[in-house]
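> Have a look at this fold, sequence not included:
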């Protein structure tokens, strides 16, 4: 009897050992961005976000992701990510929010407050906190059938790149300036200056063909897209860092995800936010040096000329806040809270954008 029990236990142990462990559930996800993989934020999504998600899911072994990464126009163009995620062409997207001022007006918060901070880390954190503390930003994405995960700040500051040297705002009179959204309003106080909307991938050709005389972009992008060849003068305007990317998830896809996967995506999105902002800051000086090495000339702009430029602009921050207020959203409170966060981090506004509230 004793021998029988030993044999039975031995057989049972052998059977248990032979049984395969429960297989992890595979979740397929299509990630889209219209920009090419060489773009810093896309590259870091592939090399930081995705590996981090996989590592954390592997720690429990319950789920694994099967990714389809579709960048550079393979599914959508740069301006088509918001619509692509809404339609389910992508499950996760990196939305360039500056293209969608009418659908995502609250995302322009940093763009309507130039000349305050060129620290991508501070701006990214402040905007993301505003998105969590006020419902407005998340509600706007919900209307587009998307769940907001985190803000992305991929530039330390917009600068002005030109075919001929300029030193101040007045030197832009009668010229054409390329921009990608709200920053086109920065030239509204300059006589005869006309803004021309374009995307980052368009700026090289716009300058080389003479469609525009100047373009507003940031040093890391200028290096990546070889802007020194067509815009050999950079005016150090220091317009500041802006949030221009948001990681979102299709709402229907999100609802089907297990809570464990949702938690991991949200955690990693915040780390991706800070990771990308840190890279933007690290590459800023290097990119300036690369621009000069490629034949570019950097022109310093005085503090007085920066203030004169800021004061010449319409108060676009006030307009932004009041427009949201009229729509029933706390625009004025968001604006004051955001600037307070920047000031608490050490930023000193060149102009008081809250004047009149």
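That came through fine. Keep in mind it's a predicted model, so treat the numbers as computed, not measured.

> can we go C-alpha only for contacts and neighbour counts from here?
Will do.

> Would you tell me which helix is longest in this protein?
The residue-count maximum for a helix in the chain (DSSP state H) belongs to helix 259-293.

> Which elements pack onto it?
helix 40-44, helix 50-58, helix 120-133, strand 146-152, helix 219-224 (3 or more CA pairs under 8 Å, 6 or more residues apart in numbering; DSSP states H and E).

> another structure for you, compare them:
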């Protein structure tokens, strides 16, 4: 047995029903599951695991007759691995179930990062969850991104809408010319050809970067900005509408999953769907409350005019093209399926990247 993981226990133990419940004795098989993440449980993605996935699976198994019970081993907050190792941790069975940040896996799971190469597409995070839950099941290319890594996708994880938090007013794309904004990773593409200099960083560095003049603001989302108090040094929010991003997913190690009883597999998949809905609700709650608290603390909010959003989007080069060129027909299929799903929901992106594919 691989010492770095807990396989489920096949032994059967007799669980005597408590007398006050007035139920008969039943035999239940105990399934031991190690669940973990690189982030703490107050994180919007990890919160979904502990408060939605775990209780949902417990309840589904109990409602199905109580033939199986789960013995959870919680490994949250980076106790077993850090954020750059989420894929490897689930793939290799360091944990049986874990949060996988595909945003950090551009070379290993590139198709999952389609939203980061198509800014100005859609700001509704619940739509992103629904679309990617469905497309991951329907598109072999997206599903293979998980199964080829010895994982089974259970639930989609997202960010709320990306905007610009800055220490200067932004009413149009012209206002960021000759400025410096934190825009790590792929989000730097959203500033291409605008005259703005992207500065690398992370939620943990934005405050100091802006305070010390390394940057003058950042591209980020409310549920991330509020806890880090970045609004204190970047008190002007320009609602640009870069969009909600598919961040990754909750996944189960495929070797572990394949060895589970069929009834437990079914319950686990349903628990994943329940978790997606719960995650969407929680992100809504966190983002809404974050905005209220920041505005009360002095954040000035400017809703950029739709015409200016479209002009910003049109200013960018085809930022999807390098991603498409690197990943071939599969990327084009995923991109077109994503934008078709948006159209089905009556959403009109500020720029139709699929039409340029």
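Noted; the coordinates are in hand. Because the structure is a prediction, the values reported are computed rather than measured.

> about what we covered before: go through the helices and strands packed on helix 259-293 of the first structure and name the closest to residue 266 of the first structure.
Evaluated with CA to CA, those place strand 146-152 nearest to residue 266 of the first structure, the distance being 5.9 Å.

> Dump the helices and strands packed on helix 259-293 of the first structure to JSON lines, plus distance to residue 289 of the first structure.
Shown next, in JSON lines, are these (distance: least, CA to CA, whole Å):
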{"stretch": "helix 40-44", "distance to residue 289 of the first structure": "18"}
{"stretch": "helix 50-58", "distance to residue 289 of the first structure": "31"}
{"stretch": "helix 120-133", "distance to residue 289 of the first structure": "19"}
{"stretch": "strand 146-152", "distance to residue 289 of the first structure": "24"}
{"stretch": "helix 219-224", "distance to residue 289 of the first structure": "9"}
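
> Out of these, flag the one nearest residue 164 of the first structure.
Of all these, helix 219-224 sits nearest to residue 164 of the first structure, with 16.1 Å by CA to CA.

> mind checking the longest strand of the second structure?
strand 26-36 (DSSP state E).

> mean distance, it to its aligned residues in the first structure?
Mean deviation of strand 26-36 of the second structure relative to the first structure after superposition (mean CA distance after the TM-score superposition for the first structure): 2.1 Å.

> So which bits of that strand are buried?
Within strand 26-36 of the second structure, the residues that count as buried by 16 or more other CA atoms under 10 Å are 28, 29, 30, 31, 32, 33, 34, 35, 36.

> same check, this time on stretch 59-78 of the second structure
Neighbour count says stretch 59-78 of the second structure has 60, 61, 67, 68, 69, 70, 75, 76, 77 buried, by 16+ other CA under 10 Å.

> can you tell me how far the counterpart of the fourth one in the first structure sits from residue 262 of the first structure?
It stands for residue 68 of the second structure. Counting by TM-score structural alignment, residue 68 of the second structure lines up with residue 63 in the first structure. Going from residue 63 of the first structure to residue 262 of the first structure by CA to CA, to the nearest Å gives 11 Å.

> ditto for residue 137 of the first structure
For residue 137 of the first structure, the distance to residue 262 of the first structure (CA to CA) stands at 19 Å.

> Give me the more crowded residue out of those two.
Between residue 137 of the first structure and residue 262, counted using other CA atoms under 10 Å, the more crowded position is residue 137 (20 against 14).

> Where do the strands of the stretch 201-350 of the first structure begin and end?
Assigned by DSSP state E, counting those that start in this stretch, the strands in the stretch 201-350 of the first structure fall at 214-217, 233-240, 245-250, 297-300.

> now the third one: which residue numbers in the second structure?
Strand 245-250 of the first structure lines up with residues 248-253 of the second structure when matched by TM-score structural alignment.

> how far is that stretch from where the chain is centred?
10 Å (CA atoms, centre = their mean, to the nearest Å).

> so how far does it sit from its counterpart in the first structure?
Looks like 1.2 Å for stretch 248-253 of the second structure (mean CA distance after the TM-score superposition for the first structure).

> re earlier: deepest of the helices and strands packed on helix 259-293 of the first structure, which one?
strand 146-152 (a mean of 26; mean count of other CA atoms under 10 Å).

> what span of the second structure lines up against it?
Following TM-score structural alignment, the aligned partner range for strand 146-152 of the first structure in the second structure is 151-157.

> Mean distance between the matching stretch and the first structure after superposition?
Mean deviation for stretch 151-157 of the second structure: 1.8 Å (mean CA distance after the TM-score superposition for the first structure).

> re the thing from before, need the contact list for the match of residue 68 of the second structure.
24, 25, 26, 27, 57, 261 (CA atoms under 8 Å, 6 or more residues apart in numbering).

> now swap in residue 165 of the second structure and tell me
Contact analysis of residue 165 of the second structure by CA under 8 Å, 6+ apart lists 217, 218, 219, 220, 231, 234, 235, 236, 237, 238.

> For it, which three-state class applies?
Classification of residue 165 of the second structure using DSSP: H, G, I helix; E, B strand; the rest coil returns strand.

> how about the nearest residue to the equivalent of it over in the first structure, chain neighbours excluded?
Here residue 165 of the second structure is matched to residue 161 in the first structure, going by TM-score structural alignment. Among residues not flanking residue 161 of the first structure along the chain, residue 234 sits closest, at 4.5 Å (CA to CA, 6 or more residues apart in numbering).

> Just give me the neighbour total for whichever residue in the second structure pairs up with that neighbour.
Residue 234 of the first structure maps onto residue 237 in the second structure, with residues paired by TM-score structural alignment. When counting by other CA under 10 Å, one arrives at 26 neighbours for residue 237 of the second structure.

> my read: residue 237 of the second structure touches residue 301, true?
Yes: look at residue 237 of the second structure against residue 301 with CA atoms under 8 Å: they come within range, at 4.8 Å.
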